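Chemist: My questions concern the predicted model and sequence given below.
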Amino acid sequence: MSSCCLKGFKWDSKPQGRETTVNGLSCYVAGDNPDVAIMVIHDLYGWTFPNIRLLADHYATEVGVTVYVPDLFGGEVLSPDLINNKAEWDKLDLPSFMARNSKPIRGPQAASFAKFLRTSAGHKHLGAIGYCFGGWVAFQLGAGGDCNPSLVDCIVAAHPTFLTEDEIRAVKVPVQIIAPEVDPIFTEELKAFAQAEIPKLGVPFDYQFFPGLEHGFSVRGNRENEAEMRGLSRAMRAAAGWFREWLV
């Protein structure tokens, strides 16, 4: 875990969706399409972070789907006030936080949520997009093995954290990666591995590279910075286009 997972900017717009409980999890929901849905998997700031909700609103409108942002941190959230507050970062016990939200705990929870959307909620088509922490979750939902390939129809991973080579190899659905140039977490080695291995898997693959931008830009980018704003807008358009192609 790096400071790049905490820094950034909180956006000022007001989310337009609603809070509810879905499959036993607190959840933010935007849109109202009974057939097509997207899971948005949050970053370290959790399901209440305004930015992640604004992104959910965007995809609900632009793709015309129902969007779910489930709480995958068991009720814990990091305050948006931590953004760019380095003095407060040192007070966080991130190792303990991440132990409570490890892959063996949150992976099956995300899979159960996706299964619920497919069955009880009745969505015929389901996609997933994960930001930072959520990136590995998206890949697991799109994989074989413990996560049935039918859980989701396509995925997007934006500057994923904790992603492994095995998770990259296991993906079995159309996958888009949003990759900033500067990223100590989604390293140059992992970027190269993904670009070399995914085309061998026989699934549609789109690699979106963002020169000059840093880890976290697509969920915590500075709207007052022209380069970051262009990158953020492009990332949103790319993901929306990917979902329109493979879901709708």
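Modeler: Yes, it's here.

Chemist: For the rest of this, base every contact and every neighbour count on C-alpha atoms.
Modeler: Fine.

Chemist: What segments of the chain are helices?
Modeler: In the chain, helices defined by DSSP state H lie at 50-59, 86-89, 94-100, 103-118, 134-141, 165-170, 188-197, 217-220, 226-246, listed in chain order.

Chemist: hey, which of those is tucked in deepest?
Modeler: helix 134-141 (a mean of 30; mean count of other CA atoms under 10 Å).

Chemist: And that helix, what does it pack against?
Modeler: When contacts are defined as 3 or more CA pairs under 8 Å, 6 or more residues apart in numbering; DSSP states H and E, helix 134-141 packs onto strand 36-41, helix 103-118, strand 125-131, strand 154-158, helix 165-170.

Chemist: want to compare, so here's the second one:
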Amino acid sequence: MAGLHPCCDPTSPSAIWEGTPAGKIIKIDGIETYVARPDMLDGRSKVKLPTLNQESSSRQQFNRVILFLTEGHGIYLPNAQLLADSFAAHLGCDVIMPDQFAGQARLDKDQRPFFPPGKEPIPETVPWTEDKDDPNYELRGIRVPLKENTETSDVYPFRKPPWWQKDESAEEFEAWKGRHEPAVTDPLLARVVKYIHEEYGQDVKIGGVGYCFGGRYVIRLMGSGVIDVGVVYHPSFYTMEEVRKLVKGKRLAIYAAETDDILPPKKRRETEDILKETGTTWTSTVFSGTTHGFSVRGDLTVKEVRLAKESAFRGAVSWFKEWL
């Protein structure tokens, strides 16, 4: 890697989608976790979340849960929270989105779009979605004209977290990534899975959705038998050995970008070949005019990007409804 990849760079341009997240942050065995529930989205009501083992019987009425694993920016990126809300609304089940980076996501919880005092711009409204059934639709504001091209817009620059090294090198980024490899992340996610089983029952069906970095861990959890149905968006850093652990009976949907140096066409096609060999039920979709990160940080004023983001989201909803 020649330099810091923009997929994990909080100073890189990234559109902040319009909408007010309705979920809540709880702690699961010390892990900060964003939880979205259908009842939270009904009139945007304030719902008190139960702690572990409280109201367990009421939560166990749900026979499925979505485990949402984020890309490198983590659970405090507003777009990720809005997506979690939308999955909860459309699937009618709870969505559990843990901080798989243990407090060192590329954006920390105090991260917000930042401008020097007196320099705050008056932003144009960025539409959230064309889908009027989406729970965030009414809060998205007015529409702006679509740009029928694939240019990238610098909507809001991100402020770096306090722990960020100035002018971080590729070596420093690799060191960060190394701190979140399977040896560290797998045990953390095991604690979250344990919570899900205790809170929702041992027979709960867990669906996994993962973006970029999180996509690898959805694949790993499928290979270990924790998840049978998964959806991954431009997944990153996974190995072919991890893909080979997916066998007949597993169901995986992949949504990829046309231009993605982390998931280039060669690796994606090799992945598809292995899925075919193992007998996995799978689908793979590539959207033209998109780059890595389109499904969670794309500029929704660009027609191609918005179409891809919405199509990929609806595809995931359909995939879970059919198989989970």
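Modeler: Nice, I can see it. What you see is a predicted model, and the numbers here were worked out from it, not measured in a lab.

Chemist: For the longest strand along the second structure, give the aligned segment of the first structure as residue numbers.
Modeler: Assignment by DSSP state E gives strand 281-291 as the longest strand of the second structure. The alignment of strand 281-291 of the second structure onto the first structure (TM-score structural alignment) covers residues 204-214.

Chemist: Over to stretch 209-221 of the second structure?
Modeler: Structural correspondence for stretch 209-221 of the second structure: residues 129-141 of the first structure, per TM-score structural alignment.

Chemist: Which residues outside that stretch are in contact with it?
Modeler: Judged by CA atoms under 8 Å, 6 or more residues apart in numbering, the contacts made with stretch 129-141 of the first structure from elsewhere in the structure are 5, 38-44, 107, 110-111, 114, 128, 147-149, 151-152, 155-164, 167-168, 170-171, 215-216, 218-219.

Chemist: try 7 Å
Modeler: 39-44, 107, 111, 128, 147, 151-152, 155-163, 167-168, 171, 216, 219 (CA atoms under 7 Å, 6 or more residues apart in numbering).

Chemist: returning to what we had before: need the residues that contact the longest strand of the second structure.
Modeler: Residues from elsewhere that reach strand 281-291 of the second structure, judged by CA under 7 Å, 6+ apart: 150, 249-260, 304-305, 308.

Chemist: Now for Tyr28 of the first structure, how many residues are close by?
Modeler: When neighbours are defined as other CA atoms under 10 Å, Tyr28 of the first structure has 25 of them.

Chemist: now for it: what does it line up with in the second structure?
Modeler: By TM-score structural alignment, Tyr28 of the first structure lines up with Tyr34.

Chemist: which non-adjacent residue is nearest its match?
Modeler: Taking CA to CA, 6 or more residues apart in numbering as the measure, Tyr34 of the second structure lies nearest to Ile25, with 4.5 Å between them; neighbours along the chain are not counted.

Chemist: The first structure: which residue goes with the one you found?
Modeler: In the first structure, the residue equivalent to Ile25 of the second structure is Glu19, according to TM-score structural alignment.

Chemist: residues touching that match, list them.
Modeler: Counting by CA under 7 Å, 6+ apart, Glu19 of the first structure makes contact with 27-29.

Chemist: about what we covered before: I'd like the helices of the first structure laid out as a markdown table, including distance to Lys14 of the first structure.
Modeler: What follows is those, written out as a markdown table (distance: least, CA to CA, whole Å):
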| stretch | distance to Lys14 of the first structure |
| --- | --- |
| helix 50-59 | 7 |
| helix 86-89 | 25 |
| helix 94-100 | 28 |
| helix 103-118 | 26 |
| helix 134-141 | 22 |
| helix 165-170 | 35 |
| helix 188-197 | 34 |
| helix 217-220 | 15 |
| helix 226-246 | 18 |
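
Chemist: Indicate which one of those is closest to Glu76 of the first structure.
Modeler: Between Glu76 of the first structure and the helices of the first structure, the shortest gap by CA to CA is with helix 94-100, which sits at 8.9 Å.

Chemist: so the closest one matches what in the second structure?
Modeler: The alignment places helix 94-100 of the first structure over residues 173-179 of the second structure (TM-score structural alignment).

Chemist: do the same with stretch 226-238 of the first structure
Modeler: Correspondence between stretch 226-238 of the first structure and the second structure is established over residues 303-315, with TM-score structural alignment as the criterion.
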